[in-house]
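Colleague: just the structure for this:
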Amino acid sequence: MTQTFDVVVIGGGPSGATAAHDLALAGRSVALIDKAGRIKPCGGAVPPRLIRDFDIPDSQLVAKINTARMISPTGRQVDIPIEDGYVGMVDREHFDEFLRLRAAEAGAARHTGTFLRIERSGNVATVFYRDKASGEEVRLDTRLVIGADGARSGVARAEVKGGKEIPYVIAYHEIIEAPDAVGSYDPARCDVVYDGQISPDFYGWVFPHGTSASVGMGTGRDGVDLKEATRALRAASGLADCPTIRKEGAPIPLKPLERWDNGRDLVLAGDAAGVVAPSSGEGIFYAMVGGRVAAVACEKVLATGQAAHLATARKRFMKDHKAVFKILGAMQDAYYKSDERRERFVTLCHDVDVQRLTFEAYMNKELVKARPMAHIKIGIKNLAHLMGIVPATGARQA
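Modeller: A predicted model of the protein is given here:
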């Protein structure tokens, strides 16, 4: 007799693996389908809240960063110290597999293959995938489905209204063998490069990963040579001669979908739902939160039989993170349009209040409300820069 799972999770990245882990821990029968061999291009930064909320062991951190450097189009640099903590760095090749193994240890059944389609009969959904080892088409019967198969999700396109339309940038990076400090490279510092020659509408990055580093960029514009831009970024950082370990590219969504469920038996999570932060492109934390809220929503449906609970995944996520996404989206719209605007943005980053509030919000994943006067000052300075009242290369502190 064919087993009917409680939930089949399609996609084994941080979002899908988290959902499978949580549901298996809750005693549900779960299958996790992952397309092995794919590693998402990612800087790999994980804030303390992720480490705390998702119980990530120190062994998964390949580096601990204590400074972020913002670099303007004219080469001006602003170093922002990370006070009272650090930003952890992970290598997605190993981190994602750690999460999948943890889900399996909790009881999730792992399957390796490529998602094909979903068919239905009565209250049972059948997920079809092509097994990687045999090449055969395999079917899994299930009561519920979580689509966590990344940007341009096949599940979202087939199952959820609006799933075919989502804005994105293309990200590309190269993992290189990283030396000790050389050129402008510092193994304890993340560099973020706001330069239209590297990316006309996003940014470039140099993120240490211990014995390796991620060097890359993103753009939403056609005609940009991502490999050439990354080559230029490596040369500018003194990393041109470092051996390349691997190269990866993928779309990164920049806006949450208006709907994450089909109202019946399926909910999206992670990149498939569009939950990558605007401006920063940060996705690991939000993917894992997305997987967790999708698991909670499925648990409610399984407990009550009411499919309406699927919609609570998006509601819960947006309740906690909508304000941050809105502000980051406005920041990207305001400052990423031109090098002149990017120059002003880096100038704004010189401000101590901007630095403290930005990193407190990043580390804890919520807007800081403890210093209202600082928010007012930042708002005034922001308007002054956008209106051109102050010069882009003005004083380092107001």
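Colleague: can we go C-alpha only for contacts and neighbour counts from here?
Modeller: OK.
Colleague: excluding residues flanking it in the chain, which one is nearest the residue nearest in space to the middle of the chain?
Modeller: With distances taken as CA atoms, centre = their mean, the residue of the chain nearest its centroid is G283 (1.1 Å). Spatial nearest neighbour of G283, chain neighbours left out: V276 (4.6 Å); criterion: CA to CA, 6 or more residues apart in numbering.
Colleague: P253 too?
Modeller: Excluding the flanking residues, the one nearest P253 by CA to CA, 6+ apart is Y168, at 4.1 Å.
Colleague: so that neighbour touches P256, yeah?
Modeller: No. With contact defined as CA atoms under 8 Å, Y168 does not count as touching P256 (10.6 Å).
Colleague: on that earlier part again, in a strand, the residue nearest to G283, correct?
Modeller: No. Going by DSSP: H, G, I helix; E, B strand; the rest coil, the assignment for V276 is coil, not a strand.
Colleague: what distance separates the longest strand belonging to the chain from the centre of its chain?
Modeller: Assignment by DSSP state E gives strand 109-121 as the longest strand of the chain. Mean C-alpha position of strand 109-121 versus that of the full chain (CA atoms, centre = their mean, to the nearest Å) differs by 24 Å.
Colleague: mind giving me the packing neighbours of the following helix or strand past that strand?
Modeller: Following strand 109-121 in sequence order, the next helix or strand is strand 124-131 (DSSP states H and E). If you count contacts as 3 or more CA pairs under 8 Å, 6 or more residues apart in numbering; DSSP states H and E, strand 124-131 packs onto strand 109-121, strand 137-147.
Colleague: the last one: what's the following helix or strand?
Modeller: Put plainly, it is strand 137-147. In the C-terminal direction, the helix or strand that comes right after strand 137-147 (DSSP H and E) is helix 154-159.
Colleague: residues in contact with that following helix?
Modeller: The contact list for helix 154-159, computed with CA atoms under 8 Å, 6 or more residues apart in numbering, reads 115, 117, 147, 149, 163-164, 262, 266, 268, 272-273.
Colleague: here is a second sequence; please produce its structure as well for comparison:
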Amino acid sequence: MMQEPVSPEIFDVAVIGGGPAGATAAHDLARAGRSVLLLDRAGRIKPCGGAIPPKAIVDFDIPESQLVAKVRRARMISPKGAKVTIPIEGGFVGMVDREHFDEWLRERARLAGAERRAGAFARIERGDDGVAQVVYRPKGDASMGAETRVRARVVIGADGARSNVARQEVPGGDAIPYVIAYHEIVRSPEGRDWDAQQCDVIYDGRISPDFYGWVFPHGATTSVGMGTELDGVSLKQATADLRAASGLSGAETIRREGAPIPLKPLAKWDNGRDVVLAGDASGVVAPASGEGIYYAMLGGRFAADAAHATLTSGDPRKLATARKRFMRLHGGVFWILGQMQKYWYSSDNRRERFVAMCRDKDIQELTFDAYMNKELVKAKPLAHVRIFFKNLGHLTGLAKV
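Modeller: A predicted model of the protein is given here:
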């Protein structure tokens, strides 16, 4: 007698990608009692300044041990070298090293019950029963390219800005705009001229013609990098110039990393059937600031909630709730930051005015309130009015730089 072919093993949810979004989704689903596969390409480290606001630390139970530094000042530097130092009153911005932080998140998901596997996602197929089959190539497989299949009732695509899951499964998933970010992790210098509690944000067209450069302390190490959407810009040369300007040319280089960073949330995050996106795959990196860790983790949580609701109800329309919830909370902030980036980052003259504008105490206070608490501050209407007229003065060129 011929034996029936054995169906691939089945999970409630397969999470593709083990960054902050995917690891958070896997953790939440495992804690909810779902069977979860967390598939990640081991060894990849995303270039990232590593900043996380206090709200992320609280909302996602990030322990003190994961913070490699606490930043208490942000210094903005204009094309002409003007410097504006903004104190973070009554708090700090936590800094993490993505090499260790992402692994900690993945391991936390495993301890919660998710099954971790290292491999490269290839595609999604569907058998006669209509259940998604995730096809991947296990890392280190001796047969060099042999494919493995698992079935999953829901798939969460958290595989980065150029997500293969999004390209295959979600309308518009192949057209996400992005910048290329590049950074170098260097050994932090010692001495009184080095401020380990201050991050520098450099608005200078010679470093980045359409974004910015950064120098973010990570305790024993420092992240130095920049991003751009434009072709023909030498990322390595720009970073070398930034290191020179920051007195870090002679610092030991520990590693170099580059990756795409999305610029705009996708219009759709699910396929209406069994796939939902999270993190960079869905485009949730804040314009202008480039902040992504908090938004990725929140997107992962919402994707997990949507997957859980879909499995519980049998209604795939629940997958769309991930995007609806996220955009209800943060869509307005993303739109405002997008307009800021389009206008203020478009020339060095405007960057000069932008940095000058940030000397204003009202702007500093409301900006950091919004950053730390992840919501637009509505309790200070007079400050908003003052900011409107100051902003208008800079837009028209009437304000002095």
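Colleague: please name the residues that touch the residue nearest to the centre of structure 1.
Modeller: When contacts are counted by CA under 8 Å, 6+ apart, G283 of structure 1 touches 270-271, 275-277.
Colleague: matching it against structure 2, which residue comes up?
Modeller: Using TM-score structural alignment as the criterion, G283 of structure 1 maps onto G292 of structure 2.
Colleague: also V7 of structure 1?
Modeller: Match for V7 of structure 1 (TM-score structural alignment): V13.
Colleague: need the three-state assignment for its match.
Modeller: At V13 of structure 2 the chain is in strand, as set by three-state DSSP.
Colleague: do a quick rundown of the helices in structure 1.
Modeller: Using DSSP state H, the helices of structure 1 run over residues 14-25, 48-53, 92-106, 154-159, 226-236, 284-304, 312-335, 339-348, 352-364, 372-386.
Colleague: which residues touch the first one?
Modeller: The list of residues contacting helix 14-25 of structure 1 from outside it, by CA under 8 Å, 6+ apart, reads 9-11, 29-32, 96, 99-100, 102-104, 106-108, 146-149, 269-270, 284, 287-296, 299.
Colleague: and if you look at stretch 67-84 of structure 1?
Modeller: 65-66, 188-197, 339, 342-343, 346, 349-350, 355, 359.
Colleague: what sits up against stretch 175-189 of structure 1?
Modeller: 63-69, 206-215, 236-239, 242-247.
Colleague: ok, of those residues, which come out buried?
Modeller: Buried residues within these, counting neighbours by 16 or more other CA atoms under 10 Å: 63-69, 206-210, 212-215, 237-239, 247.
Colleague: just give the nearest non-adjacent residue to D353 of structure 1, would you?
Modeller: Distances taken as CA to CA, 6+ apart put A374 closest to D353 of structure 1, at 6.0 Å, once the chain neighbours are dropped.
Colleague: could you find the counterpart of that neighbour in structure 2?
Modeller: Using TM-score structural alignment as the criterion, A374 of structure 1 maps onto A383 of structure 2.
Colleague: now do stretch 83-96 of structure 2: which range of structure 1 does it align onto?
Modeller: Stretch 83-96 of structure 2 corresponds to residues 77-90 of structure 1 when matched by TM-score structural alignment.
Colleague: first-to-last residue distance for the matching stretch?
Modeller: In stretch 77-90 of structure 1, first residue to last residue: 25 Å (CA to CA, to the nearest Å).
Colleague: so for that stretch, what gets flagged as buried?
Modeller: For stretch 77-90 of structure 1, by 16+ other CA under 10 Å, it's 77-82, 86-90.
Colleague: now flag whichever of these is closest to I327 of structure 1.
Modeller: I80 (20.0 Å; CA to CA).
Colleague: for the aligned partner of D200 of structure 2 in structure 1, give its distance to V352 of structure 1.
Modeller: With TM-score structural alignment defining the correspondence, D200 of structure 2 maps onto D191 in structure 1. Counting by CA to CA, the gap from D191 of structure 1 to V352 of structure 1 is 18 Å.
Colleague: those two: which has the busier surroundings?
Modeller: Set side by side, D191 of structure 1 and V352 show more neighbours around D191, with 24 against 16, by other CA atoms under 10 Å.
Colleague: I'd say the match of A374 of structure 1 and Q364 touch.
Modeller: No. Applying CA under 8 Å as the test, A383 of structure 2 and Q364 come out as separate, 10.9 Å apart.
Colleague: residues touching Y203 of structure 1, list them.
Modeller: Y203 of structure 1 sits next to 192-196, 217-219 when contact means CA under 8 Å, 6+ apart.
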